[in-house]
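A.B. asks: Got a predicted structure plus its sequence, pasted below:
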Amino acid sequence: MDTREMVTPRNPCFSAQSPHIARWLSPFFLACAFYFLIWVPEDQPLWVSALVKGLPVLCLVVFLGAVAPEGGSTPLFQGGLLCSFVGDACLVWPEAFLYGMAAFAAAHLLYLAALGFSPLRPGLLLPVLLPAGAFLGLLRPHLPPALAAPVAAYSLLMALVLWRGLARRGGAGRGALLFAFSDALLAWDTFVRPLPRGRLLVMASYYAGQAFLARSAVGSPRRRAR
C-alpha cells in the first residue's frame, strides 16, 4: 500500500483520532480566549502578562505530548513551541526585543529541522524569497542600525521555514504562512506605523499559525512514511 494513503484525512484510523485531538486542543482554544478576553495592557509589562500571552503555546506543547507519535519530529516541534514561549515572554518588555527575536530564531531553526527537506520543491523558494526581500527593503529604512543585520538574518530564516512549510503543504503550509504574516504585521506595527487593531491581528494570526504547525506534527508524512 502507498504510504501516502496512511496520512490522508479520509483514512479511517486517522479520522478516529479526531475527537481525541479535539479534546486535547480545547485547552489551547480556552487559553486563546482568555488572552483576548482579559487583554492585558501592553504598557504594563508584568510576568502575569507574559504567562497569559504564552499560555496557548504551552498548551500546544502538552497537546503534542498527548496525541503526537513519540520520537520523530515531535520533540523538534515541542522545542520550537517552548522557544516561542520564551520569545513571547521577552517581547512583553521592549528592552528585551533582541532576546525575543533570538528565541524565535531558535524556534524557526527547530521548525526547519522538523519540517525537513523532503519533498524539496525548489521552485517554491524564489516566490518566497522575493516578497520577503521586498518587505525587508521597505522595512530597513525604519530599523535602528543595531537591528538591521539581526532582522535581515531573522527574515531569511523565516522565509526558509515558509518555503519548507509550503513544500509540505496542508497544515504545515498554512501554519508557516500565518506565522510569517504575523511576523510581518508585528514588524510593520513596531517599526513603521502602528496598525489599526495591530495587536489583535498579530496575535490571532500567530496563535493560528502555531496551532497549524503543531497539528501538522500529528499526521507527519515524514514519520509515517518511514
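C.D. replies: Noted; the coordinates are in hand.
A.B. asks: Could you use CA atoms for every contact and neighbour count after this?
C.D. replies: Will do.
A.B. asks: what sits against Arg173?
C.D. replies: No, residue 173 isn't Arg; it's Gly. By Cα atoms under 8 Å, 6 or more residues apart in numbering, Gly173 lies in contact with Leu162, Arg164, Gly165, Leu166, Ala167.
A.B. asks: buried residues in the helix ranked longest in the chain?
C.D. replies: Longest helix in the chain, counting residues (DSSP state H): helix 145-168. Neighbour counts over helix 145-168 (16 or more other Cα atoms under 10 Å) mark 151-152, 154-168 as buried.
A.B. asks: Please apply the same query to stretch 188-203.
C.D. replies: Residues of stretch 188-203 classed as buried by neighbour count (16+ other Cα under 10 Å): Trp188, Asp189, Gly198, Val202, Met203.
A.B. asks: for those residues, which one is nearest Leu30?
C.D. replies: Nearest to Leu30 out of the buried residues of stretch 188-203 is Met203 (Cα to Cα; 14.6 Å).
A.B. asks: List the buried residues in the helix or strand in which Tyr207 is found.
C.D. replies: Assessed by DSSP states H and E, Tyr207 sits inside helix 198-218. Across helix 198-218, burial judged by 16+ other Cα under 10 Å covers 198, 202-218.
A.B. asks: Give the closest residue to the residue nearest in space to the middle of the chain in space, chain neighbours not counted.
C.D. replies: Using Cα atoms, centre = their mean, the residue of the chain that lies closest to the mean C-alpha position is Gln210, 3.9 Å off. Spatial nearest neighbour of Gln210, excluding adjacent residues (Cα to Cα, 6 or more residues apart in numbering): Gly175 at 6.1 Å.
A.B. asks: Quickly find the element holding that neighbour.
C.D. replies: Using DSSP H and E, Gly175 maps to helix 170-187.
A.B. asks: take the one below as the second:
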Amino acid sequence: MKNLLTIAIILTALFYIFFRPSTSFEFELFLKVLPIAFIILYAILNMPKSRHLIHYLIIIGLVFGAVGDVTLHHFTIGLTAFLIGHLCYVVAFMTQWCSSFMRATSIVPIILFSYIIGHGLITSIVNSGKQSLIMPIILYIMVISFMVWTAIMTRNLFAAIGAILFLISDAILAWNMFVVEIPYASVLVMLFYYGAQYLIAKSLKDF
C-alpha cells in the first residue's frame, strides 16, 4: 500500500508541476493539494503501532501544510497556516532531541543562509512599500530556521533532509515573489516542497 501511495504521490506531483491544465482556479488548487493528501495518508500508514506525540504533531503539521497550499493566494493566511505547521514540526522534533556538538553546529550555516535571504527580502519589501509584511516574514524565517535545526538534532536523516528542502523551497518562493524573478521558480518550489513533505512523512517510521 505504501509503495502504491509513493507512486501516486510522485505521479500527482509531477502532473501538477508539469502538466496541469489551465482550467478553473479551484481545479488547480485541487490538483495542487492532491499530492499532499496522499502524503498525509502515507504518513498515517508510516506511524508505528506504539504512537507518541511526535507522530500526531507531524500529521497535524502536514494538514496545516495542505491548508497553506489552498490559501497561499491570500498570502498572510497561507503564511500563517504554514507557520503553524512548522511550529508543530518544531515541537515534534524537540521531543526527539539528541544532543551532539557536531549536529548543533549546523545552526551556523542555517543562520547565515536565513540572514542572507531575510536581509534581501526585507530590503525589497521596504522598497516596495509593503512594510506590513516585514514582521510576519521575519517571524516565519525564524520559525522555519529553528524547525530545520531541530530536525537535524533528531538524528533522523529523512526529517533533516525534508526540513532543509522545505527551507530551500520557501526561500525560492519568497525571493521570486519579492526580490527578483527566478527561472523555473514555480517548478523548483513545488519539487522541493513535495519532496520535503514526503520525506518528513517518511521520517515517522524511524521515530
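C.D. replies: Here it is on my side, so go on. As the structure is a prediction and not an experimental result, all values here were calculated from the model.
A.B. asks: before we move on, the earlier item: relative to Leu201 of the first structure, how far out is the residue nearest to Gln210 of the first structure?
C.D. replies: As judged by Cα to Cα, to the nearest Å, Gly175 of the first structure and Leu201 of the first structure stand 15 Å apart.
A.B. asks: swap in Cys32 of the first structure?
C.D. replies: Taken as Cα to Cα, the span from Cys32 of the first structure to Leu201 of the first structure is 13 Å.
A.B. asks: cool, Pro27 of the first structure as well?
C.D. replies: Per Cα to Cα, Pro27 of the first structure is found 21 Å from Leu201 of the first structure.
A.B. asks: what's near enough to touch the equivalent of Phe178 of the second structure over in the first structure?
C.D. replies: Superposed on the first structure with TM-score structural alignment, Phe178 of the second structure falls opposite Phe191. Contact partners of Phe191 of the first structure, counting by Cα under 8 Å, 6+ apart, are Leu139, His142, Leu143.
A.B. asks: What's the match for Ala102 of the first structure in the second structure?
C.D. replies: Counting by TM-score structural alignment, Ala102 of the first structure lines up with Thr80 in the second structure.
A.B. asks: Likewise for Pro150 of the first structure?
C.D. replies: Under the alignment (TM-score structural alignment), Pro150 of the first structure pairs with Pro136 of the second structure.
A.B. asks: And Leu64 of the first structure, by the same measure?
C.D. replies: Under the alignment (TM-score structural alignment), Leu64 of the first structure pairs with Ala43 in the second structure.
A.B. asks: Tell me which residues touch Phe29 of the first structure, please.
C.D. replies: For Phe29 of the first structure, counting by Cα under 8 Å, 6+ apart, the contacting residues are Pro56.
A.B. asks: any idea how far whatever residue of the second structure lines up with it is from Pro35 of the second structure?
C.D. replies: Using TM-score structural alignment, the equivalent of Phe29 of the first structure in the second structure is Ile10. Noted for Ile10 of the second structure: a distance of 8 Å to Pro35 of the second structure, by Cα to Cα.
A.B. asks: Check Ile122 of the second structure too.
C.D. replies: For Ile122 of the second structure relative to Pro35 of the second structure (Cα to Cα), the value is 32 Å.
A.B. asks: got a list of contacts for the helix or strand where Gly61 of the second structure lies?
C.D. replies: Using DSSP H and E, Gly61 of the second structure falls within helix 53-71. With contact meaning Cα under 8 Å, 6+ apart, helix 53-71 of the second structure is reached by 29, 32-33, 36-37, 40, 43-44, 47, 77-82, 84-89, 91-93, 95, 197, 200-201, 204, 207.
A.B. asks: What of stretch 127-142 of the second structure?
C.D. replies: If you take Cα under 8 Å, 6+ apart as the criterion, stretch 127-142 of the second structure is touched by Thr76, Leu79, Leu83, Ser114, Gly118, Ile122, Ile125, Val126.
A.B. asks: Scan the residues you listed and report the most crowded one.
C.D. replies: Neighbour counts for the contacts of stretch 127-142 of the second structure peak at Leu83, which has 23 neighbours (criterion: other Cα atoms under 10 Å).
A.B. asks: other SSEs contacting the helix or strand containing that one?
C.D. replies: In this structure, Leu83 of the second structure sits in helix 75-94 according to DSSP H and E. If you count contacts as 3 or more Cα pairs under 8 Å, 6 or more residues apart in numbering; DSSP states H and E, helix 75-94 of the second structure packs onto helix 53-71, helix 134-153.
A.B. asks: And that helix against the first structure, how far off on average?
C.D. replies: Its matched residues in the first structure lie on average 0.6 Å from helix 75-94 of the second structure after superposition (mean Cα distance after the TM-score superposition for the first structure).
A.B. asks: So which bits of that helix are buried?
C.D. replies: Residues 78-94 are the ones in helix 75-94 of the second structure that count as buried (16+ other Cα under 10 Å).
A.B. asks: ditto for stretch 26-36 of the first structure
C.D. replies: Applying 16+ other Cα under 10 Å to stretch 26-36 of the first structure flags Pro27, Phe28, Phe29, Ala31, Cys32, Tyr35 as buried.
A.B. asks: related to what we said a few turns ago, for Ile168 of the second structure, which of the helices and strands packed on helix 75-94 of the second structure is the nearest?
C.D. replies: Closest among these, using Cα to Cα: helix 134-153, at 10.4 Å.
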